[in-house]
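> Need a 3D model of the sequence below.
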Amino acid sequence: MSGKFDLFFDNLYLENYKSLLNFAYRLTNEKNFSEEIVQDAFVEAYKKIELLYHHENPVGWLYLTVRNISKAYLRELAALKRRISFDDVQLAVTDRQSDELLQLNDLTQNEADLIRKFYIYRFSLKELSQEYGISLSACKMRLKRAREKLMKAYEIKT
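A predicted model of the protein is given here:
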């Protein structure tokens, strides 16, 4: 990437990060996901920096990208809530029962812990990634895979 694109991107980031973060938060009401959404938007901007450099409204492009990523996140979250609802059972299920439930579904102890901490104990992705010593995106992927494994096992057993 040339120097003019680097400078353009740096200025775009520094001047718009906070306002885009606030915008994403207003759309999602979720601080950690808002940070991730804005970072994803800047990753897209970096990938298309030449197009963005010549765009008539690069800031508008960023806002639109944040909005689209936020909508995709909200759709994924709604679909997840429809498929698995730990909230309905969390009051009735003790830790021991939740251990049994998760073990019945062939999850490894790590996967079960990750699912339990995220859905039952409401750990944020950032907290989980720090606890496990992995990146935020790796944590999301582990959670996604554990969730898919749980859903697949649940479908087979019901």
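
> all contacts plus neighbour counts: C-alpha atoms, from now on.
Noted.

> do you know how far the spatially most central residue of the chain is from Y119?
In the chain, the residue lying closest to the centroid (C-alpha atoms, centre = their mean) is F33, at 5.2 Å. Applying C-alpha to C-alpha, to the nearest Å, the value for F33 to Y119 is 15 Å.

> Next, the structure of the following sequence, for comparison with the previous one:
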Amino acid sequence: MSTRGMRSDAVNKGGANSMTSEQREIFSEIYIDNWPKLLRYAKANKWCAGVAEELVQDTFHDAWSKFGELSDHENIGGWLMLTLKNKMRNYIRSRQRDVKLFAEYLDRPEDIAAPDNFVNKIITVNALSTIQKFICDNFKDDDVVLFQRVIVDGKSHKDAAEELGITVWASQKRIERMRKKIKEEFPDF
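Got it, this is the predicted structure:
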């Protein structure tokens, strides 16, 4: 079924919460038709390869919540691709900013080179940087390891969550809370 030229009565401007079964079916077809192409595109970018699935899923989340706008668009695939490109661009900017700012606060970047021994290594080093001390003093060991995996190593929330035995949502919320605390203490971070 082609989604171009959808019947106007099949589209509800109210968003995803009030979608009819016909609209859900249309959305499912859009999802099935476009998921592989978007995923290939995201994986092709070296900066986004590890989080490609999350970025594509976020793209479809936006499509779901803006179904009225999406269904009126004459090039649905183009709308999805542009949304994905924007998400990738934002992810890359955020990742580069995190790496740059975190590196600026580290006195000894080699202290975090061995992720498996990160917590022990960071605690036993004599000359801890200010931010390292703050992280060790204010967060549980699991949170420190999660921070290392997602922010420093650039792993996806999905991979980090699987490794630590938590949900993706828990990983995202923990990082969000940690960033907020760190930002309060270090406004440039």
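
> And the TM-score between them?
Put the two chains on top of each other and the TM-score (TM-score structural alignment, normalised by the length of the first structure) is 0.79; 155 aligned residues with a C-alpha RMSD of 3.0 Å.

> mind checking what the residue nearest to the centre of the first structure lines up with in the second structure?
In the second structure, the residue equivalent to F33 of the first structure is V51, according to TM-score structural alignment.

> Next: V59 of the first structure.
Looks like V59 of the first structure aligns to G77 there (TM-score structural alignment).

> what's around Q97 of the first structure, how many residues?
Look at Q97 of the first structure: counted by other C-alpha atoms under 10 Å, it has 11 neighbours.

> Work out for me the element I37 of the first structure sits within.
helix 31-47 (DSSP states H and E).

> what's the average distance of that helix to the second structure?
For helix 31-47 of the first structure, the mean deviation from the second structure after alignment is 0.9 Å (mean C-alpha distance after the TM-score superposition for the first structure).

> residues of that helix that come out buried?
Across helix 31-47 of the first structure, burial judged by 16 or more other C-alpha atoms under 10 Å covers N32, F33, S34, E35, E36, I37, V38, Q39, A41, F42, A45, Y46.

> what does stretch 145-158 of the second structure give?
By neighbour count on 16+ other C-alpha under 10 Å, the buried set for stretch 145-158 of the second structure is 145-152, 154-158.

> which other helices and strands contact the biggest helix by length in the second structure?
If you go by DSSP state H, the second structure has its longest helix at helix 76-105. The contact analysis (3 or more C-alpha pairs under 8 Å, 6 or more residues apart in numbering; DSSP states H and E) places helix 76-105 of the second structure against helix 21-44, helix 52-65.

> Which other helices and strands does the last one contact?
Other elements packing on helix 52-65 of the second structure under the criterion 3+ C-alpha pairs under 8 Å, 6+ apart are helix 21-44, helix 76-105.

> Make TSV out of the ones you listed and add distance to A113 of the second structure and mean neighbour count.
Below are these laid out as TSV (distance: least, C-alpha to C-alpha, whole Å; neighbours: other C-alpha atoms under 10 Å):
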stretch	distance to A113 of the second structure	mean neighbour count
helix 21-44	25	16
helix 76-105	12	16
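
> Quick check: which of the ones you listed is nearest to R177 of the second structure?
The closest of those to R177 of the second structure is helix 76-105. By C-alpha to C-alpha, the value is 15.0 Å.

> All set now, cheers.
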